[in-house]
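# quick check, what structure comes out for this input:
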Amino acid sequence: MSRYVRVASVTDLPAGGSMAVTVGERRVALFHTERGWFALDDTCPHQGMPLSEGHVEGGCVTCAWHAWTFDLRTGAMTFGDFEGVAAYDVLVRGADVLVAPRPRAAGDGQDLPTARR
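I've put the predicted structure just below:
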C-alpha cells in the first residue's frame, strides 16, 4: 500500500470548510464536514471550476459555476449519467490530515467509513 501524504493540519480547516491541496502532481479538494473528512479531484469535469470553491451541504459539493453536484464519499454525480470525479481516502492521525496518493477505483468507498476527528 502506498504511503499517505500529509496535506494539512486539522487546525488548518475548520468543520464546514474546504481547501485545495496538492497530492503528488494532483490538485485535490479537501473537505471537512460534520460527517468527517473527504477528498475529491478539485476540477469539475464540466468546465474546470475548482470544487474546493463549491458549496457543501448534505454530504455533497455543488460546483459554483453550473451547479453540478458530487457525492463527497464517492465523487459520483448526484444526477444524470455524467462522469463523476475521483475520490481519495483520507486519514486523520493526531493533528495531521493525510490523503491517499492515488484515487480509489470507481465504486470503491460506498461502504468505507470516513475519517473523523
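# switch to C-alpha atoms for all contacts and neighbour counts from now on
Fine.
# so V92 makes contact with F38?
No - contact between V92 and F38 fails when scored by C-alpha atoms under 8 Å: they sit 10.7 Å apart.
# higher neighbour count, those two?
Legend: neighbour count by other C-alpha atoms under 10 Å for V92 and F38, higher for F38 (26 against 19).
# now do the contacts for the more buried one.
L30, F31, H32, L72, R73, A87, Y88, D89, V90, T114, A115 (C-alpha atoms under 8 Å, 6 or more residues apart in numbering).
# just the ones of these in strands?
Per DSSP state E, strands hold the following members of these: L30, F31, H32, A87, Y88, V90.
# ok, so of these, who is nearest L98?
Nearest to L98, judged by C-alpha to C-alpha, of those is V90 at 5.7 Å.
# and this one, please, so the two structures can be compared:
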Amino acid sequence: MTQRWIEAAARDAVPEDDVIGLLLDGRDIALYGVEGEVFATDNVCTHGNARLCDGFLEGHEIECPLHQGRFDVRSGEAKCAPLTDNVRTYPVRIEGGKVFVDLG
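All right, here's what the predicted structure looks like:
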C-alpha cells in the first residue's frame, strides 16, 4: 500500500491525556495524546455513529460517548460490548513539531 503522509496538526495542539477531532483530506480523524505519543484512528465509532473525540480517554482506551464501548487507540481493538468491530488506525509520525498521519 502506498504511503500518503498528510500534515494533521501542530504537535502541541494534541493535548496529553486527551483527544481532538479533525477533518483530514475529507476523513473524520481522531488524534490522541497518550504518554508523550500521538495515535490516530477514525473518529466515528463502529457501533453507533458517535464521534470518538466526544468520548472519554483513559490511558490507551477511548470510550465512545454513546454506548460506552471502548477501543484501544494503539491497535483499534474493540475492548468490550457493545462493540464488535475494531476502529481503523493510522500510522503517525512527528517531525518539526508537526503531526503527520499516513492515510495511505
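# circling back to that earlier point, in TSV: the contacts of F38 of structure 1, plus neighbour count.
Below are the contacts of F38 of structure 1 laid out as TSV (neighbours: other C-alpha atoms under 10 Å):
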residue	neighbour count
L30	28
F31	24
H32	21
L72	29
R73	25
A87	28
Y88	26
D89	24
V90	25
T114	15
A115	17
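# what about R26 of structure 1, how many neighbours?
Neighbours around R26 of structure 1, by other C-alpha under 10 Å: 12.
# not counting sequence-adjacent ones, nearest residue to it?
In this structure, R26 of structure 1 finds its nearest non-sequential neighbour in D41, 7.6 Å apart by C-alpha to C-alpha, 6 or more residues apart in numbering.
# who's in contact with the counterpart of G97 of structure 2 in structure 1?
Counting by TM-score structural alignment, G97 of structure 2 lines up with A95 in structure 1. A95 of structure 1 makes contact with S9, V10, T11, according to C-alpha under 8 Å, 6+ apart.
# of the residues you listed, buried ones?
V10 (16 or more other C-alpha atoms under 10 Å).
# and the contacts of A95 of structure 1, which of them are in strands?
If you go by DSSP E, these have S9 in strands.
# how about the contacts of A95 of structure 1 in a markdown table, adding distance to E25 of structure 1?
Shown next, in a markdown table, are the contacts of A95 of structure 1 (distance: C-alpha to C-alpha, whole Å):
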| residue | distance to E25 of structure 1 |
| --- | --- |
| S9 | 20 |
| V10 | 22 |
| T11 | 24 |
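# relative to R26 of structure 1, which of the contacts of A95 of structure 1 is nearest.
Among the contacts of A95 of structure 1, S9 lies closest to R26 of structure 1 (C-alpha to C-alpha), at 18.9 Å.
# what sits closest to that closest one if chain neighbours are left out?
Closest to S9 of structure 1 by C-alpha to C-alpha, 6+ apart is D96, at 4.7 Å.
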